[in-house]
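**Q** I'll drop the sequence and a predicted model, then ask my questions.
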Amino acid sequence: MSTLDPETLAWLNKLGFEPQDHDLWLAALTHGSHDADVDYERLEFLGDRVLGLCMADWLYRHNNAPEGKLSQRLNALVSRETCARIARKIELGEHIRMGKQARDDGGLESTNILGDVVEAMLGAGFLDCGFEPICELVHEIWSDEFNGDTGEAKHPKSALQEWAAGNQRKPPMYEVIDRSGPDHAAQFTVKVSVHKVGEAQATASNKQEAEKRAAKAFMERFG
């Protein structure tokens, strides 16, 4: 059985995790550049679903909003960007096992990687400790996001779609006009345009966030 680094184990304990199966947690914290045979992707797949169910239950029990509003908040609270903010808040980066080249390329600051590893941790926690204890930890770690305004405002892409329809314009068109950087620290530049109105562009670490930022930039310029 593999053993977690003492500092990482102490960090997990401080967060409220109580690892029993150290192999699970090592996998959750391992990027493919460190060990091609063991990485966090399968646990991230599971943790994404664990977080979604936990958050949906939390919203249902503490929010009387209609389904559409609940979905809007859920999508924002479990988004990769929010998960990455959580990762930075809990100082996850220094505990990710990553190859030197990936580190040098900025992997420890990658929104994609940070968000995915947070979800992988929840997957490991679910298998190791069960659903209820992990939900309690999500409630604690996500409390500022949940009690704040994350997801309260309309998503920029939805706002732009409605603006175009309301002004009798064709639907906005999104196009990836540039992709740069290595896979683990990629940067996407997206252009959004509305026929006979104009265009705007933005860059982010994934296509979805770039589209969101481009839509926001368009609305600030033309909305």
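**A** Ah, there it is.
**Q** alpha carbons only for contacts and neighbour counts from here, please
**A** Fine.
**Q** Quote the end-to-end distance of stretch 134-149.
**A** For stretch 134-149, the first-to-last residue distance is 23 Å (C-alpha to C-alpha, to the nearest Å).
**Q** Show me where this protein has its strands.
**A** 173-180, 187-194, 198-204 (DSSP state E).
**Q** quick check: angle from the last one to strand 173-180?
**A** Spelled out, it's strand 198-204. Strand 198-204 and strand 173-180 meet at an angle of 40 degrees, taking axes from the mean of the first three to the mean of the last three C-alpha atoms, to 10 degrees as the criterion.
**Q** what comes up buried for strand 198-204?
**A** Neighbour counts over strand 198-204 (16 or more other C-alpha atoms under 10 Å) mark Glu199, Ala200, Gln201, Ala202, Thr203, Ala204 as buried.
**Q** Repeat that for stretch 95-108.
**A** Buried residues in stretch 95-108 (16+ other C-alpha under 10 Å): His95, Ile96, Arg97, Met98, Ala102, Arg103, Gly107, Leu108.
**Q** what number of residues lie near Glu119?
**A** 29 (other C-alpha atoms under 10 Å).
**Q** now it: how far from Lys157?
**A** Distance from Glu119 to Lys157, by C-alpha to C-alpha: 25 Å.
**Q** how about the buried residues of stretch 95-108, which pair is most distant?
**A** Of all pairs drawn from these, the greatest distance, 14.3 Å, lies between His95 and Ala102 (C-alpha to C-alpha).
**Q** Take this one as well and set it beside the first:
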Amino acid sequence: MKLSAELKAFEVRLGHEFFQPELLVRAVTHSSMSSPTRDDNQRLEFLGDRVLGLVMAEAVLEHDQAASEGQLAPRFNALVRKETCAEVAAEIDLGRVLKLGRSEMLSGGRRKQALLGDAMEAVIAAVYRDAGFEIAKNTVLRLWGDRVKTVKADARDAKTALQEWAQARALPPPEYIQIARSGPDHAPQFTIEARLKSGEHQSASAGSKRQAEQAAAQALLSSLN
């Protein structure tokens, strides 16, 4: 298989030339473009998540050999979460080469955080399948750059931080309730309310439930603080 000029340019940005170019094509193919003759990137995403996890687990252990498990876990979570994957994807302009269906194209899919994060994991798996773990590891560490060194010791996403806040006060975990959905199917907007058993609550809206939940959790944390 011969790659397009855009995908060849992406290989340069990624820093890996594929021996099996069909793996890269599959990694950048969203499910909205799948067909009986065209595989999408969902299975690669599943694998890439695990490869990334192992690379980052080793990296945080090596960087701080005196840290406890309780200190390492939030750093690890911050490095592997979808938001971080999406940041890295944006840095190498992964969105430009994604193969998307018409509805995703019209809804700005090339810039969607969740979609970019998933595709980044799929690309990691493609590198792993193409050249093995060591090459995949080196690729990930190069792309993540100084993040391993600069991630904060108390780095946590908002939902985790809110749950820990509740647990420290003997409260059950927060609830996340969808209170509204608007917009067309190809570009929905979700409004989620984060609610504590003690009565405090805040809501936020975003283009995915995951993002709306995080935003609502952050809003509630801010009001509590």
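**A** That came through, no problem. Values in this document were obtained by computation on a predicted structure and should not be read as measured data.
**Q** From the buried residues of stretch 95-108 of structure 1, pick the one nearest Gly32 of structure 1.
**A** Each of the buried residues of stretch 95-108 of structure 1 was scored against Gly32 of structure 1 by C-alpha to C-alpha, and Met98 proved nearest at 7.4 Å.
**Q** want to try JSON lines for the buried residues of strand 198-204 of structure 1, with distance to Glu132 of structure 1 as columns?
**A** Below are the buried residues of strand 198-204 of structure 1 laid out as JSON lines (distance: C-alpha to C-alpha, whole Å):
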{"residue": "Glu199", "distance to Glu132 of structure 1": "47"}
{"residue": "Ala200", "distance to Glu132 of structure 1": "44"}
{"residue": "Gln201", "distance to Glu132 of structure 1": "42"}
{"residue": "Ala202", "distance to Glu132 of structure 1": "40"}
{"residue": "Thr203", "distance to Glu132 of structure 1": "38"}
{"residue": "Ala204", "distance to Glu132 of structure 1": "34"}
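**Q** which one of these is nearest Pro133 of structure 1?
**A** Ala204 (33.8 Å).
**Q** Spatially nearest residue to the closest one, not counting backbone neighbours?
**A** Spatial nearest neighbour of Ala204 of structure 1, chain neighbours left out: Ala210 (4.7 Å); criterion: C-alpha to C-alpha, 6 or more residues apart in numbering.
**Q** Average offset of the helix ranked longest in structure 2 relative to structure 1?
**A** Criterion DSSP state H: the longest helix present in structure 2 is helix 42-63. On superposition with structure 1, the mean distance recorded for helix 42-63 of structure 2 (mean C-alpha distance after the TM-score superposition for structure 1) is 0.8 Å.
**Q** List the contacts of that helix.
**A** Residues from elsewhere that reach helix 42-63 of structure 2 (C-alpha atoms under 8 Å, 6 or more residues apart in numbering): 27, 30-31, 67, 72, 75-76, 79-80, 118-126, 128, 133, 137, 140-141, 148-149.
**Q** again, but for stretch 118-131 of structure 2
**A** Contacts of stretch 118-131 of structure 2 (C-alpha under 8 Å, 6+ apart): 16, 18-20, 23-24, 27-28, 30, 41-49, 51-52, 82, 85-86, 88-89, 94, 135-136, 140.
**Q** ok, now with 7 Å
**A** The contact list for stretch 118-131 of structure 2 (C-alpha atoms under 7 Å, 6 or more residues apart in numbering) reads 18-20, 23-24, 27-28, 41, 44-45, 47-49, 51, 85-86, 89, 136.
**Q** Gly101 of structure 2 maps to what in structure 1?
**A** Taking TM-score structural alignment, Gly101 of structure 2 has Gly99 as its aligned residue in structure 1.
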